[in-house]
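K.L.:
need a structure here:
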Amino acid sequence: MLLRIYRGIGPGTILVIFLSLVLVWLQTLLNPVESSLYYNTNPAPLYSLLINLFQGKPLAGILFTMVLVAATGIYLVNFNTRLFFINERTFLPASLYVLLSGYISSNQVLNPVLPASILLLFSVDRLIVSYRKPGIAYNLFDASMIIGIAALIYTNIIWFYLLIIIGISLFRSLNFREILISFIGLLTPFIILYAFYYLTCRDIGWLNNFFIDSIMTQIPDFYWSPVFILISTINLIILVISLLYLWSIFNTKKVRSRKIFSLLTWMLVLAVVVYFVIPAASAGLMYVFLIPLVYILTHYLVMVRNKKIANYVFAIIFLSVLFLQLSRAVVI
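P.N.:
The predicted model follows:
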């Protein structure tokens, strides 16, 4: 019953998703505070514009973040509708994204990872549409440049340039020329930024140190409470089952769908690796992790034959977020 409501495509489902967004973010809306996260006190060049815009206005920053979550959900649905790699038109990717945006309460503030993750999704989209279209290497330049822009919002998104290299090998013939074009695209926003600093006589040394610190500074670890570990273990099992199911029917899918799911799987793996390997990577990477996650979960919930199991799985995900939000309310 619950799954049927959230996976629909009618106005009722849109209303439910909107209400879910408000409820998931209700605690944050009722208790707006200025974020003290590392990247809010040491913002990247482009993200500092947002910080200045919402400085002293925490509620406005939270509302803006909620709008970004809603916009990402809409784009996730549109992405599947256009490319049709899940074999069903459904609002379930948006539903899952909105619900899981409340999984880690510390992420429910104005933060750089969310806008950077949206740009990363744009980049992946730009890469995929180049499939079987010869002579449009500018798509690769654009896709890489978007990641470069995203890195000026959240520095550690730059590691996801590896997705472009992987994507070139998946969707095009891997050759040095296209890799070079993509790399130039990645560097372009940085070249423009450094040129701006040079022409305006700003401190380039500070900029160099900022980028180094944004990667190497050890930021406070996210606290994995016993309850959070238990709930996350259960949901990790669901993810593993969903992945195994996907790969069990992988060869029955169209070639482009297989390539898209392969790229999404790499995105999932990269998000985990960056979080655990890069000292300055934050729990905000959950917003990047959610992009492939919601597609993999949606595929399982839509395609699995036993609909009772699908309903149980969705109920577990729903109740996980509900419990985490309620436990946060008790603490507050």
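K.L.:
contacts, neighbours, all on C-alpha from now
P.N.:
Fine.
K.L.:
next up, the contacts around Y103.
P.N.:
Contacts for Y103 (CA atoms under 8 Å, 6 or more residues apart in numbering) come out as S320, V321, L324, Q325.
K.L.:
try it again at 7 Å.
P.N.:
Taking CA atoms under 7 Å, 6 or more residues apart in numbering, we find Y103 in contact with V321, L324.
K.L.:
can you list contacts of the host helix or strand of I296?
P.N.:
Using DSSP states H and E, I296 sits in helix 286-303. Here helix 286-303 makes contact (CA under 7 Å, 6+ apart) with 86, 92-93, 96-97, 113-114, 117, 239, 242-243, 245, 264-265, 267-268, 271, 310.
K.L.:
one more to line up against the first:
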Amino acid sequence: MILKKLKSNNSVSLILVPLVTLAFWLKSLQHPFAYDYFPGEQQNFLFKFIYVLVDGKPMIQVIIGIFLTIILAYLVQLVNDRYMFIRIKSKLPALLFAVIVGGFVPMHTLHPVYFGAIFILFAVDRLFAVYETKRAYSSTFDVGFILGVGALFYFNLVVFVPAFVIAIALLGRETGWREYVTLFLGFLLPFVFASAFAVLGDHFIGTVTILEQNIVTPVSHFRSNIPLQVYLATLILFTITGSIGMFKQYDTKKVSSRKYFTVFFWIFIFSLASFTFIPVTSQEMLVITSIPVTYLIANLFVFMKSRFWSELLFILLVLIVVSMQFSFDLF
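P.N.:
You can find the predicted model right below:
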């Protein structure tokens, strides 16, 4: 009965988003902490202006993290409501995103990835406007520009540019080389502005050094992190189950829904690839990976015919997230 109420189209789930987020971040509010940044991570071009204001104020950093997570949850819902790729109207995606991120306890504070995730969703929203559109030069430029600005907060957004190139090929109508050129021009423009600002401020070399640190610094928060490993294994099982359900529905879905889900698939793939090929990528990327995973699992719950199994799986997911709040004290 719990899931049945939450996956309906009423506003209950939306009202619960801030409450659920606060509940899962409560421990961080009681014992606020600052993220353990590697050198240069907090100095990314745009994020550093925010970090200067909150440096040494862990409570403020946690509160901002909560606020950004709630915004992300509502943006996840907004994109689905606008393009209806989960064909049954449901407010579950927003709440489900808040639940999933609630399990990433080490990320329950301020990190540039939250800004990066917001810009990813803005870019996806603009990208989907390309569907079946000829000469979508304005939209593709906007997509690139949004990604470029986001990368000035969280540099690893660069890895998603190929995913959006593939997405334009999937969604566009009679797509030509100009759409790809405008995407790259839009992406590079914020870096041109940032470089000009750095040159005028006489700190261009320092800026380049920070960007280099945001690529080659080896970071791993997964080693010996047993609770996070167990939680990720659980999410992998849910993702596999959701993928099987998606394959079963694939032929019955509208063409637009198939293509939208395929776009999220490529975003998911490139987020996973970054863990392998970019040394600096670690647990923070899971926030972005959670976006396509949220849509996939929400689709699973919305269309699952067995009320018993859907309720059981949802309760199991929530209980695992709850256990994550205490597991780090045991290990």
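K.L.:
compared with structure 2, how much does the helix holding I296 of structure 1 deviate?
P.N.:
Superposed on structure 2, helix 286-303 of structure 1 shows a mean distance to its aligned partners of 0.6 Å (mean CA distance after the TM-score superposition for structure 1).
K.L.:
roughly how far is that helix from the heart of the chain?
P.N.:
Relative to the centre of its chain, helix 286-303 of structure 1 is centred 11 Å away, using CA atoms, centre = their mean, to the nearest Å.
K.L.:
now stretch 172-180 of structure 2
P.N.:
With CA atoms, centre = their mean as the basis, stretch 172-180 of structure 2 stands 26 Å off its chain's centre.
K.L.:
who are the contact partners of F164 of structure 2?
P.N.:
By CA under 7 Å, 6+ apart, no residues touch F164 of structure 2.
K.L.:
buried ones in the one helix or strand it maps to?
P.N.:
Assigned by DSSP H and E, F164 of structure 2 belongs to helix 161-171. Of the residues in helix 161-171 of structure 2, V161, A163, F164, V165, A167, I168, A169, L170, L171 count as buried by neighbour count, 16 or more other CA atoms under 10 Å.
K.L.:
what's the answer for stretch 43-50 of structure 2, then?
P.N.:
Neighbour-count burial for stretch 43-50 of structure 2, counted by 16+ other CA under 10 Å, picks out Q43, N44, F45, L46, F47, K48.
K.L.:
which parts of the stretch 51-200 of structure 2 are helices?
P.N.:
58-83, 92-102, 112-127, 137-151, 161-171, 177-200 (DSSP state H, counting those that start in this stretch).
K.L.:
give the other helices and strands that the longest one contacts.
P.N.:
So that's helix 58-83 of structure 2. Packing contacts for helix 58-83 of structure 2, counted by 3 or more CA pairs under 7 Å, 6 or more residues apart in numbering; DSSP states H and E, involve helix 12-24, helix 26-30, helix 92-102, helix 112-127.
K.L.:
distance from the longest one to structure 1 after superposition?
P.N.:
Okay, so that is helix 112-127 of structure 2. Mean deviation for helix 112-127 of structure 2: 0.7 Å (mean CA distance after the TM-score superposition for structure 1).
K.L.:
how far off helix 286-303 does that helix point, in degrees?
P.N.:
Interaxial angle of helix 112-127 of structure 2 relative to helix 286-303 (axes from the mean of the first three to the mean of the last three CA atoms, to 10 degrees): 50 degrees.
K.L.:
report the angle between helix 112-127 of structure 2 and helix 161-171.
P.N.:
Per the same axes, to 10 degrees, the angle that helix 112-127 of structure 2 makes with helix 161-171 is 20 degrees.
K.L.:
which helices and strands sit right next to helix 112-127 of structure 2?
P.N.:
Counting by 3+ CA pairs under 7 Å, 6+ apart, the packing neighbours recorded for helix 112-127 of structure 2 are helix 58-83, helix 137-151.
K.L.:
what's that helix in contact with?
P.N.:
Identification of contacts with helix 112-127 of structure 2 by CA under 7 Å, 6+ apart yields 47, 68, 72, 75, 79, 139-140, 143, 146-147, 150-151, 153-154, 157, 284-285, 288.
K.L.:
go again with 6 Å.
P.N.:
Helix 112-127 of structure 2 has contacts (CA atoms under 6 Å, 6 or more residues apart in numbering) with V143, I146, G150, F153, Y154, I288.
K.L.:
quick revisit: deepest-packed of the helices of the stretch 51-200 of structure 2, please.
P.N.:
Most buried of those, by mean neighbour count (mean count of other CA atoms under 10 Å): helix 92-102, with a mean of 27.
K.L.:
and that one, what does it pack against?
P.N.:
On a contact count with 3 or more CA pairs under 6 Å, 6 or more residues apart in numbering; DSSP states H and E, helix 92-102 of structure 2 meets helix 12-24, helix 58-83.
K.L.:
how about a cut-off of 8 Å?
P.N.:
If you count contacts as 3 or more CA pairs under 8 Å, 6 or more residues apart in numbering; DSSP states H and E, helix 92-102 of structure 2 packs onto helix 12-24, helix 58-83, helix 286-303, helix 307-330.
K.L.:
for these, could you give me a markdown table that also reports distance to F277 of structure 2?
P.N.:
Formatted as a markdown table, those follow (distance: least, CA to CA, whole Å):
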| stretch | distance to F277 of structure 2 |
| --- | --- |
| helix 12-24 | 32 |
| helix 58-83 | 26 |
| helix 286-303 | 15 |
| helix 307-330 | 28 |
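K.L.:
closest to Y260 of structure 2 out of the ones you listed?
P.N.:
Closest of those to Y260 of structure 2 is helix 58-83, at 8.6 Å (criterion: CA to CA).
K.L.:
by how much does the closest one deviate from structure 1 on average?
P.N.:
With mean CA distance after the TM-score superposition for structure 1, helix 58-83 of structure 2 averages 1.1 Å from its match.
K.L.:
and that helix, how far out from the chain's middle?
P.N.:
Distance of helix 58-83 of structure 2 from the chain centroid (CA atoms, centre = their mean) equals 10 Å.
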